[in-house]
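1. generate a structure from the sequence data that follows.
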Amino acid sequence: MVVEDEQKLAELLGSYLEHDGFEVSVVHDGLHAVATARGVDPDVVVLDLGLPGLDGVEVCRQLRTFSDAYVVMLTARSDEVDTLIGLSVGADDYMTKPFSPRELMARVQTMFRRPRATGKPSAGPAGPNAVNALEGARRFGTLTLDPVGRDVWLDGETVALTRTEFDLLATLSEHPRMAFSRRQLIEAVWGPSWVGDEHLVDVHVGHLRRKLGDDPVEGRFVRTVRGVGYRMGAGQ
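-> As a prediction, the model looks like this:
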């Protein structure tokens, strides 16, 4: 779904996406965007920050109440504050105008290689015991991650993560003793061709920590490695 009030740009992006084989819905204001998203259940939303009706930040905030779509925020302003505000409500990525439509297509294609949740995560009929018995699950104290089902549990209760948050946690947990640089996490989650401010990683790590109830200083689940980046904590 393309949400852009500049009609020519919206049509251009829509045509690029359709040419690459995507089914595309194009809307030009925030209120229509939320209603359309409920109807079409998009995999990816290309979302302009400056929209009439509801701005992009509020649209993204509402989307996150019912959708796990990958959200790319578009902004005409390069002000870092605007970017971080957009990311703080659940946007996965951002691009500053002007940008190459081909660069946007490359990012969308990268995201389409990620699995999408098949439904709401569940602890299963047997509750925490079933979670603990999962074959192939990764466990860090009271945190359990199922890389196959893309589910996460904390103290036996499900944790609702966006696809980007899950992919960050899955990357860290796959090699729990490894200290990942921001660049390594960018390449693993956003793709090797991604270009932009690598502090994007810090924003999403902050979201992840809040959902896990993790203190940045203690780092039970996600530890900060000074001068390097992040690694998985032991859950203690």
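2. switch to C-alpha atoms for all contacts and neighbour counts from now on
-> Noted.
3. number of residues surrounding C60?
-> If you count neighbours by other C-alpha atoms under 10 Å, C60 ends up with 28.
4. wait, a strand at it?
-> No: using DSSP: H, G, I helix; E, B strand; the rest coil, the secondary structure at C60 is helix, not a strand.
5. contact partners for it?
-> If you count contacts by C-alpha atoms under 8 Å, 6 or more residues apart in numbering, C60 has them with 71, 86, 89-91.
6. report the central residue of the chain.
-> T164 (3.1 Å; C-alpha atoms, centre = their mean).
7. for comparison, sequence B:
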Amino acid sequence: MVTPDKKVRILCVEDDPQMRTFLLAQLKARSFQTQAVRDGAQAVDLAAIFQPELVLLDLSLPSLDGLSFLRRFREWSTAPVIVLSAHDEEPVKIKALDLGADDYLTKPFSLNELLARVRVALRRADETARLRNSVTGQDAPRPLYRCGGENGLVVDFAHRSVHSNGQEVHLTPTEYDLLCELTRNAGKVLTHRELLQRVWGPDYSGENTYLRTFIRHLRRKLEPDPAQPRFLHNELGVGYYVPLPDAQTTLE
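-> Predicted coordinates:
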């Protein structure tokens, strides 16, 4: 949440060195706390550490393109993303917006227009955060879920990795998506129908046996004793949930 007494963190993911230098200088001159990176894969790591409150994102990046970064970033962060791109084709804009971009600005652009869009995006994010906090009492999602201490269950959303009992656990893409839905909604019971629709799609909304099979697979991989689950709990006849994260959970 944006507050008047702290600098807002903005991450610039920009391949062009001149544009990157320009953005950093202009944002710092206006008292924003900024970090910049030119590589999409490095941007994923930096975003997890820096936890930006807004991202300025170029699409043409080495290693990992901007759309792929956006897809990864949206797995754990709701921070607004403004795309700054030379691509003005409608399909590219639609793809970026569908993946979770909040705004799209075509290069070249004026500095005043960019700053106006930054102000609007931050204001909307602040209002959304206030509403979320008043309704749920919870802050925005963090890129790390940890339950049960160092040797418990750890889900690193930024790097799509899972550890249990201190060991990395290899999950199938569907198993990981199912676990992410549960851990992103920790403490809340998700119904069978909700989980099936979110992970597999609307055509699977009645496949409860299918869901039970995947929960059983996850318990075998993650639980010290699958018969006495610590993490993946069942609400009989309703759905599944995982406990709230440890109170002292912080970023590595």
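8. any idea how far L105 of structure 2 is from the counterpart of D79 of structure 1 in structure 2?
-> Alignment note (TM-score structural alignment): D79 of structure 1 maps to E89 of structure 2. Using C-alpha to C-alpha, to the nearest Å, we find E89 of structure 2 at a distance of 12 Å from L105 of structure 2.
9. please say which of the two ends up with more neighbours.
-> More neighbours surround L105 than the other of E89 of structure 2 and L105, with 21 against 9 (other C-alpha under 10 Å).
10. now do the residue mapped onto that one from structure 1 against N129 of structure 1, distance only.
-> Counting by TM-score structural alignment, L105 of structure 2 lines up with M95 in structure 1. Distance from M95 of structure 1 to N129 of structure 1, counting by C-alpha to C-alpha: 44 Å.
11. ok, now L13 of structure 1?
-> Counting by C-alpha to C-alpha - L13 of structure 1 and N129 of structure 1 are separated by 48 Å.
12. what do you get for A69 of structure 1?
-> Counting by C-alpha to C-alpha, the gap from A69 of structure 1 to N129 of structure 1 is 31 Å.
13. could you do H204 of structure 1 as well?
-> Counting by C-alpha to C-alpha, the gap from H204 of structure 1 to N129 of structure 1 is 30 Å.
14. who has more neighbours, these two?
-> Comparing H204 of structure 1 with N129 by other C-alpha under 10 Å, the one with more neighbours is H204, at 21 against 12.
15. give me the number of residues near L74 of structure 1?
-> The number of residues packed near L74 of structure 1 is 23, by other C-alpha under 10 Å.
16. so it touches S100, yeah?
-> No: if you go by C-alpha atoms under 8 Å, L74 of structure 1 and S100 don't touch, sitting 12.0 Å apart.
17. longest single helix anywhere in structure 2?
-> Counting residues, the longest helix found in structure 2 (DSSP state H) is helix 111-136.
18. give the contact list for A188 of structure 1.
-> Neighbours of A188 of structure 1 in contact, by C-alpha under 8 Å, 6+ apart: T171.
19. just L31 of structure 1 next, same as before
-> By C-alpha under 8 Å, 6+ apart, the contact set of L31 of structure 1 is 53-54, 59.
20. where does L9 of structure 1 fall, secondary structure wise?
-> helix 7-19 (DSSP states H and E).
21. that helix packs against which elements?
-> Packing contacts for helix 7-19 of structure 1, counted by 3 or more C-alpha pairs under 8 Å, 6 or more residues apart in numbering; DSSP states H and E, involve strand 2-3, strand 26-27, helix 101-112.
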